[in-house]
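[1] Next comes the sequence, and after it the predicted model I'd like to discuss.
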Amino acid sequence: MRDLVAMVLAGGRTDALGVLTEKRPQSAIPFGGMFRVIDFVLTNLAESGVEKVGILSQYKPLSLMDHVGIGRPWDYNGRTRELSFLPPYQGSKEIDWYKGTADAVYQNLHFIERHKPKDVLVLSGDHVYRMDYRPLIAMHREKKADLTMVFKPIEVSSPCRFGIGVVGKNGRVLRYFEKPEVPESNLVSLTIYCFRREVLEEQVKENARTGKTFHIYDEIIPQLVQHGKVYGFIFRRGWEYLRPVSAFYDAHMRLLRVRGEKVSMERVRTNLEEEGLAEAPPVYFSSGGVATRSLVAPGSMIFGGVRRSVVFPYVRVEEDTFVAESVVFHRCHIARGARVRRAILDKGCFIGEGAVLDGGDGLIVLGKGVKVMDGAVLKGTMEILPDRVVG
């Protein structure tokens, strides 16, 4: 699909994910036992035949750039396929960088102008879902739309934390509200936009002159709904927002369902050279090791018990240890006799012998490299900053 480019918004830090984004953007957070969040949108683009992709990165991008590289795992290293990182270039301080999503696109209009596509996909790299974008693009072109945006029917609350659209019978977006106090519908915007190129260029240039928030969702979209041709494409499969940290945790628990809506992880591509995934041996279970209703990645060694948890590669769970309802990132070591329940452990954490972590009705979240000493007891909702020693 050479008459289209994609711009992936993957640069922001979100306080809603706390210590998990202390050293990386949300798009680079591990997800699903083997992947990173951005793997899903890149896989979608590759399978949809989108050949030109720009990743708009800003906050602590090293982890993201190391993972994506030149895009080889998604076949973005050929003569006609291209993946580029597009960091901000205005200003010398972080506060001078991208002011918002519209400003991020505006600062990178050179990427669009170089390829001169017919249409531009603008996508969040912070969400987890599997989608073929081709039906969306086909609808957009059939309707001769200025913008076609993707909605999903979801049970919403008041006030609503999502953008909400009201869509007519012909698919035209009649009204759009960003985070309304009282939502008029249950159609949630998924931050998946297909713009006609000329419209996007005109809108971000105007927004650069007159904007206040410099965001697409609360300044450009309402303007286009009122004065342009905006259509809604309805998506009905699994989609995960991942914020706040409780939503990130719940998304992992949904992966363990046998029935019910969840995001498919079939054929998701990732960088297997990173973290030694390509060389990881099969998971090992000792005679006393057991895992039930869990995902356990290669390279892990299970000598104790794991129940209803997601365990990433190279995790070691020792004898007489029990891990339940938890998400354990790469290369964590949970020592003999420890108990871990309702916790998220970032990469390289060590839980000492006989230590107890119990999130109760909340969650315990440990940043990268946290060490919990032997016999320490952590209970209730809490976050521990990376590289701290507790107990």
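    Looks like it arrived, so ask away.
[2] contacts and neighbour counts: CA atoms only from here.
    Fine.
[3] Asp320 contacts Val340, correct?
    No: with contact defined as C-alpha atoms under 8 Å, Asp320 does not reach Val340; the gap is 11.9 Å.
[4] which ones are touching the closest residue to Thr101 other than its chain neighbours?
    Spatial nearest neighbour of Thr101, excluding adjacent residues (C-alpha to C-alpha, 6 or more residues apart in numbering): His215 at 4.7 Å. By C-alpha atoms under 8 Å, 6 or more residues apart in numbering, the contact set of His215 is Lys99, Gly100, Thr101, Ala102, Asp103.
[5] By neighbour count, which bits of stretch 163-171 are buried? Give me those.
    Gly163, Ile164, Gly165, Val166, Val167, Gly171 (16 or more other C-alpha atoms under 10 Å).
[6] Take these and lay them out in JSON lines including secondary structure and distance to Thr148.
    Listed next are those as JSON lines, based on DSSP: H, G, I helix; E, B strand; the rest coil; distance: C-alpha to C-alpha, whole Å:
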{"residue": "Gly163", "secondary structure": "strand", "distance to Thr148": "14"}
{"residue": "Ile164", "secondary structure": "strand", "distance to Thr148": "14"}
{"residue": "Gly165", "secondary structure": "strand", "distance to Thr148": "12"}
{"residue": "Val166", "secondary structure": "strand", "distance to Thr148": "13"}
{"residue": "Val167", "secondary structure": "strand", "distance to Thr148": "11"}
{"residue": "Gly171", "secondary structure": "coil", "distance to Thr148": "10"}
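[7] Put this next to the first one:
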Amino acid sequence: MRSVLAIILGGGRGTRLFPLTKSRSKPAVPVAGKYRLIDIPISNCINSELHSIYVLTQFLSVSLHRHIANTYKFDMFSKGFVEVLAAQQTNESADWYQGTADAVRQNLSYIEREDPDEVLILSGDQLYRMDFRQLFETHRACKADITLAAIPVPERDTVGFGLLSMDAQSRVTGFVEKPKTPEERAPYYTSAEWIERRGIECRNRHYLANMGIYLFKTPVLYELLTAKPLATDFGKEVFPRNYKTKNICAHLFDGYWEDLGTIRSYHEASLALAGSNPPFDFFAPEGVIYTRMRNLPASRINGASLAQSVVADGCVIGADTRIERSLVGVRSRIGNNCLIRDTVVIGADKFETDAQRAENKKKGRPDLNIGNNSVIAQAILDKDCRIGHGVRLTNESGIQEMDGPGGSFHIRDGIICVPRGGIIPDGTVV
């Protein structure tokens, strides 16, 4: 295989994922009980035999750096690496990254050092499984300057994505970033017949969305990123400016793909993983998703009942507790006689000892994570949260947006979110 360098974009502030991004970057957000979002693109690269990977970071990136350093180590003979490139002031630039294209441009010296034939640019906050070798085949068969991955989506999903049109030879013939009106979307309507001729079921998905996965010939990447006026974003500027003059092609993808950019999309995707037939299966033998080895004990379940739920390693679940359609992360401790429904419990960074729990009692502080006789529904409990005894977090009033006293909890999209380290005292009702 010709040399390909992968660059994973660590994302911006992640304000739509607050409070999960209150103390961490988007790619560091935990997912599926024991993974982090950054594990998805890195694992896709490794499974596609790509072992030269840079991760560009900027905001709240300490936990992301630690996770990557503890997880991805190649042997000394492979020459593979996963390296973090944090935003920094240089002689050429003293600014934060202004967008996706600007982030890559500020790191061109590292690309030049590796001297790849092609550069693969990925997002760090998506859930999908892709063999990038198929993307490379499309790129080379089309003799493309740039190839981007596209997925059919229904009209209701078009507002949040860039849309493109393409001809029979897979060349992109039009590009618009996040259209807001039917008039802007209209030129990008694609017939069911056109989609199905490419071996993909239409299923009322008449628009082709940009997935944020780009493969560039390296000289073309240099040319477009240094052309004046300097572009700051690939979707907003680079592709709309250049699809008529450059051979930009699209590779159609029809697998599961979810952009976990909001609290609702994160919550829904997480609960879907706990179903009997999840759309994204971490149990699949092909395309293994890698993460940090923690050497945790097996979970202990003391007379609880579970339905359509996932329980990670190192958990203790009390007697007479019922867990329904929920995801329980590593080291979670759930008390007796609780009801947990439609909830993501991210877990804890450590186990508490008996002495620490005794100290909690003296201080009037709940233990990690959920006390006895509590009811939690439609919620996300971030890492190391402390939910007391007899707590009800159910949002029965249907509030869509709210911030609790002192930031103890937040409601986003109707979902109750307890931030990392948040404390909910005994008897609290939300």
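    Arrived safely, thanks for sending. Values in this document were obtained by computation on a predicted structure and should not be read as measured data.
[8] Quantify their similarity with the TM-score.
    Scored against TM-score structural alignment, normalised by the length of structure 1, the superposed chains reach a TM-score of 0.89; 367 aligned residues with a C-alpha RMSD of 2.0 Å.
[9] Narrow the contacts of His215 of structure 1 to just the buried residues.
    Lys99, Gly100, Thr101, Ala102, Asp103.
[10] which residues in the stretch 201-350 of structure 1 form helices?
    221-227, 245-255 (DSSP state H, counting those that start in this stretch).
[11] that older thread, switch the buried ones among the contacts of His215 of structure 1 over to a markdown table; also include secondary structure and distance to Ala247 of structure 1.
    Output for the buried ones among the contacts of His215 of structure 1, formatted as a markdown table (three-state DSSP; distance: C-alpha to C-alpha, whole Å):
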| residue | secondary structure | distance to Ala247 of structure 1 |
| --- | --- | --- |
| Lys99 | coil | 26 |
| Gly100 | coil | 23 |
| Thr101 | helix | 23 |
| Ala102 | helix | 26 |
| Asp103 | helix | 28 |
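[12] Nearest to Phe151 of structure 1 among these?
    Thr101 (18.7 Å; C-alpha to C-alpha).
[13] Now for the buried ones among the contacts of His215 of structure 1: which two are most distant?
    Lys99 and Ala102 (8.0 Å).
[14] Met301 of structure 1 -> structure 2?
    Structural alignment (TM-score structural alignment) places Met301 of structure 1 against Val316 in structure 2.
[15] Measure how buried that match is and give me the count.
    A count of nearby residues for Val316 of structure 2, using other C-alpha atoms under 10 Å, gives 18.
[16] give the contact list for it.
    Counted by C-alpha under 8 Å, 6+ apart, Val316 of structure 2 has contacts Ser299, Arg300, Ile301, Asn302, Arg331, Ser332, Arg333, Ile334.
[17] Try it again at 10 Å.
    With contact set as C-alpha atoms under 10 Å, 6 or more residues apart in numbering, Val316 of structure 2 has these partners: Ala298, Ser299, Arg300, Ile301, Asn302, Val330, Arg331, Ser332, Arg333, Ile334, Gly335.
[18] Check Lys22 of structure 2 too.
    Lys22 of structure 2 neighbours (C-alpha under 10 Å, 6+ apart): Arg13, Gly14, Thr15, Leu60, Pro419, Arg420.
[19] Mind checking which of those residues are buried?
    By 16+ other C-alpha under 10 Å, the contacts of Lys22 of structure 2 give Arg13, Gly14, Leu60, Pro419, Arg420 as buried.
[20] Out of the buried ones among the contacts of His215 of structure 1, flag the one nearest to Ile192 of structure 1.
    Using C-alpha to C-alpha, the buried ones among the contacts of His215 of structure 1 come closest to Ile192 of structure 1 at Thr101, 12.6 Å.
[21] on average, how far is the helix or strand harbouring Val41 of structure 1 from the matching bit in structure 2?
    The secondary structure element spanning Val41 of structure 1 is helix 38-47 (assigned by DSSP states H and E). With mean C-alpha distance after the TM-score superposition for structure 1, helix 38-47 of structure 1 departs from structure 2 by a mean of 0.5 Å once superposed.
[22] The helix or strand just after that helix vs structure 2, average distance?
    Going down the chain from helix 38-47 of structure 1, the next helix or strand is strand 52-56, by DSSP H and E. Compared with structure 2 after fitting, strand 52-56 of structure 1 deviates on average by 0.8 Å (mean C-alpha distance after the TM-score superposition for structure 1).
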